[in-house]
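[1] fold the following.
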Amino acid sequence: MAEPKEVPEDSSKVSFWLPGNYQRTVLRTQDSHQACKDIVACFQDRARVEKQYAQQLSDWSSKWKTIIDSRPLYGSLLRAWQCFFSSAERLSTLHSSISQALGSEEGERIRLWQKETFQKKMFYGFRETYDFSMGFSRAQKPWVKKLKKLEKARAAYHKTSQREQTAVDRENQAKGNPNLSEQKLNKIQQAKEKASQDRDKARSRYEKVLEDVTGYAPRYMEEMEAVFDQSQEAERKRISFIKQAFLSIHRHLDITNNDSVKAVYSELHHTIMSISEQDDLRWWKNNHGPGMPTDWPKIEEWVPPVKKQKRGKRPKQEAPDRSVMIGGVKVKALYDYKGEEEDELSFKAGEEFLKIEEEDDQGWCRGVKEGGAEGFYPANYVQLIQ
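    Now for the predicted structure:
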């Protein structure tokens, strides 16, 4: 029989390494406790089925054995008919013993193991749940603090980057204003320099905090995996016990020599024998533990928003007040831009092309790239090449 394939979980699942996400592993303890209760209840139902079947076989045998005793049959034909009833009595006895084994013997064995394995801790549920939760929490606490510092440094860096961009825009506007006094221009330039210095300081702090987080990551991983490995060992023992319990139940149920029924129990036996502690643990690790992928913290550069108004459909004929450049001037893209409309130009940061039309009152220029691609683009996404 083909081995069942593992079904991948949602790719958007949250990583084990992120704060608090070890809880799925911690909760395996109470899930396993509930699984034991479900197994007992499940096979108690099956025990009732076996008992009812045994009673029905016995009732059927008694009824018809009495009837045929008064019928005019004799010899081998009578013995053959009577054999059906003796076989039914033997099957009735066998199914009664199966019912007793499933309801009492196996159920009591699982309940006893459950009581010994899942020890309670006053006010905290299971002792194992409490111990693993505290272990993960202690291992994760320093990491969480460092992540909070990193997030604060990142926010500060992005905020100063935005202030610097605003100062640069003000400086560019001031340089193009012939009516602005030299004193006012100097103040704007000083503010821009101050904003640049603040941004550099914030980035330096951001890099320093990130270096601290990155340097602590190996210790964090080691401490988390140490607790996780203890959890895996406890789960391995539970899987092993349940496997043995299933095999014991199977031995009670597998009673037939009929080929068609043999096939059913053979498949059941194969499924139970296919239980593998290592495969189950490996699956958990890859889907809920350290084997899960995560995006480790890294520098996230700030990208300015497009300073533009939403453009409607442009008329095919150019407005008379637009300034069209003959030959164009060369510009260089500061950031990536992907055109949202058919008449917009797309480019990558660092790409050079020609500006053939000056900026309009909505913040758009017209440009043409090598190869003939032509379109509009946000003016603050490029700079002139001197």
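[2] CA only for contacts and neighbour counts going forward, please
    Will do.
[3] ok, now which ones touch residue 246?
    residue 272 (C-alpha atoms under 8 Å, 6 or more residues apart in numbering).
[4] now the strands for this protein?
    120-121, 125-126, 324-333, 352-357, 364-368, 374-378, 382-384 (DSSP state E).
[5] out of those, nearest to residue 176?
    strand 382-384 (13.9 Å; C-alpha to C-alpha).
[6] separation between residue 31 and residue 87?
    43 Å (C-alpha to C-alpha, to the nearest Å).
[7] and if you look at residue 149?
    In this view, residue 149 and residue 87 are 78 Å apart by C-alpha to C-alpha.
[8] one more, please, to line up against the first structure:
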Amino acid sequence: MSHHSDDQLLQAGSDSFWELNNYKRTTKRIEDGYKLCTELQTLIQERAEIEKAYAKNLKTWSKKWGELIEKGPEYGTTEAAWKGMLTEAERLSDLHLKIKASLCSDVTLQIKEWQKDNYHKSMMQIKERKEMEDQFKRAQKPWAKLLASAEKAKADYHAACKMEKSAANQERNASSDSSMSNDQLKKMQERVQKLKDDVAKSRERYEQTLNEIKEYNPVYIESMTNVFRKCQEMEETRLCFFKNVLFSIHKCLNISEDPSLPQIYKEFHHTINNADHQKDLKWWSNNHGVNMGMSWPTFVITV
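    Take a look at the predicted model:
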């Protein structure tokens, strides 16, 4: 069928929504929505595991280098500056564990609850999908019946045309065949005329079925549109929810907005800034250099 609109003049094909059963792409979208909820939860859980692993790696790295620095040759305020980097890692690790916790407890739970409230899954299918498919079937059933009649009338008309054409060719060939009797020619001519009558009748029936479809099209379009609109409303709800969820994910991941982050680097900077080479050099001189005390050799009397 074609979508009756003067400004659009859309030619329907096998891919058109209005064709039989092509509404199933729209009802499949309902089930796709359910699957997308599950996939989004998996995506978030995987990201949460990445955050957890990163936090663990920071802790492991901090512990390893803490021990190495303690045993190493660095000293004084510069050693403290080294350790400031490890403190930054420890605190950043805590921040990423917080991200992991927020993703799992807040966002994932939010999706899970919404999925449960909006999709009701049975052993076979999603309830909401079945309900919409049933409504589409009811809306399409009368039109499908008219279409079936039109397709049959079309096939009958084309078959009648083919038979009439074949009979006309036979009659034309027979008229130039001297071996054919007048009685035989008359019978063939009568057969051609009968087939022409059949063509006219089948054409009339074919045109009648097309008119019946044309007359019913507005009802069909309205009925299908009403069900389609319900599906669109369901999908609108999902799309808006997903947008809000993605904003929630953004909030979890955007550590630049966490007030503790600038404090971490402010203190890290302060620790580095406290490194004082003069103090360290003086400490070295006092403990390992020229400023150390010395028990100089003196004359010792034998007792």
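[9] hmm, back to that, between residue 149 and residue 87 of structure 1, which one's more packed in?
    For the pair residue 149 of structure 1 and residue 87, the greater number of neighbours falls to residue 149 (16 against 13), based on other C-alpha atoms under 10 Å.
[10] hang on, residue 220 of structure 1 packs against residue 141?
    No. Residue 220 of structure 1 is beyond contact range of residue 141, at 9.5 Å (criterion: C-alpha atoms under 8 Å).
[11] these two: which is more packed in?
    Under the criterion of other C-alpha under 10 Å, the comparison of residue 220 of structure 1 against residue 141 puts residue 220 first, with 18 against 14.
[12] show me what that one aligns to in structure 2.
    If you follow residue 220 of structure 1 across to structure 2 using TM-score structural alignment, you land on residue 220.
[13] now do the same contact list for the spatially closest residue to residue 28 of structure 1 that is not a sequence neighbour.
    Once flanking residues are discounted, residue 28 of structure 1 sits nearest to residue 235: 7.8 Å by C-alpha to C-alpha, 6 or more residues apart in numbering. Contact analysis of residue 235 of structure 1 by C-alpha under 8 Å, 6+ apart lists 28-29, 281.
[14] again, but for residue 268 of structure 2
    84-85, 87-88.
[15] rerun at 7 Å
    Residue 268 of structure 2 is in contact with 84-85, 88, counting by C-alpha atoms under 7 Å, 6 or more residues apart in numbering.
[16] how about the helices in the stretch 151-300 of structure 1?
    182-253, 259-273, 277-288 (DSSP state H, counting those that start in this stretch).
[17] which among these is found nearest to residue 35 of structure 1?
    Nearest to residue 35 of structure 1, of all the helices of the stretch 151-300 of structure 1, is helix 182-253, at 9.4 Å by C-alpha to C-alpha.
[18] and that closest one with helix 277-288, angle?
    Taking axes from the mean of the first three to the mean of the last three C-alpha atoms, to 10 degrees, one finds helix 182-253 of structure 1 and helix 277-288 inclined to each other by 150 degrees.
[19] ok and helix 182-253 of structure 1 relative to helix 259-273, angle-wise?
    For helix 182-253 of structure 1 against helix 259-273, the angle by the same axes, to 10 degrees is 140 degrees.
[20] please name the nearest non-neighbouring residue to the alignment partner in structure 2 of residue 55 of structure 1.
    For residue 55 of structure 1, the aligned residue in structure 2 is residue 56 (criterion: TM-score structural alignment). Closest residue to residue 56 of structure 2 apart from its sequence neighbours, by C-alpha to C-alpha, 6+ apart: residue 93 at 7.0 Å.
[21] center of structure 2, which residue is that?
    Most central in structure 2 under C-alpha atoms, centre = their mean is residue 36, positioned 5.8 Å from the mean C-alpha point.
[22] so how far is residue 88 of structure 2 from that one?
    For residue 36 of structure 2, the distance to residue 88 of structure 2 - C-alpha to C-alpha - is 38 Å.
[23] how close does residue 254 of structure 2 get to residue 242 of structure 2?
    Distance from residue 254 of structure 2 to residue 242 of structure 2, by C-alpha to C-alpha: 18 Å.
[24] who has more neighbours out of the two?
    Shown here are residue 254 of structure 2 and residue 242; by other C-alpha under 10 Å, residue 242 has more neighbours (16 against 11).
[25] what's the match for that one in structure 1?
    Here residue 242 of structure 2 is matched to residue 242 in structure 1, going by TM-score structural alignment.
[26] what sits against the residue lying farthest from the centre of structure 1?
    The centre of structure 1 is farthest from one residue, residue 72, which by C-alpha atoms, centre = their mean lies 74.3 Å away. Shown in contact with residue 72 of structure 1 (C-alpha under 7 Å, 6+ apart): no residues.
[27] tell me which residue of structure 2 lines up with residue 281 of structure 1.
    Aligned partner of residue 281 of structure 1 by TM-score structural alignment: none.
[28] burial count for residue 281 of structure 1?
    17.
[29] how far away is it from residue 79 of structure 1?
    With C-alpha to C-alpha as the criterion, residue 281 of structure 1 and residue 79 of structure 1 are 57 Å apart.
[30] once you drop chain neighbours, what's closest to residue 203 of structure 2?
    With sequence-adjacent residues excluded and distances taken as C-alpha to C-alpha, 6+ apart, residue 203 of structure 2 is closest to residue 157, at 5.6 Å.
[31] just list the residues touching that neighbour, thanks.
    With contacts defined as C-alpha under 7 Å, 6+ apart, residue 157 of structure 2 is in contact with 199, 202-203, 206.
[32] ok, now residue 224 of structure 1?
    Neighbouring residues of residue 224 of structure 1 by C-alpha under 7 Å, 6+ apart: 136, 139.
[33] swap in 8 Å and give it another go.
    Residue 224 of structure 1 neighbours (C-alpha under 8 Å, 6+ apart): 136, 139-140.
[34] isn't residue 171 of structure 1 up against residue 188?
    Yes. Contact criterion C-alpha under 8 Å: residue 171 of structure 1 and residue 188 qualify, at 6.0 Å.
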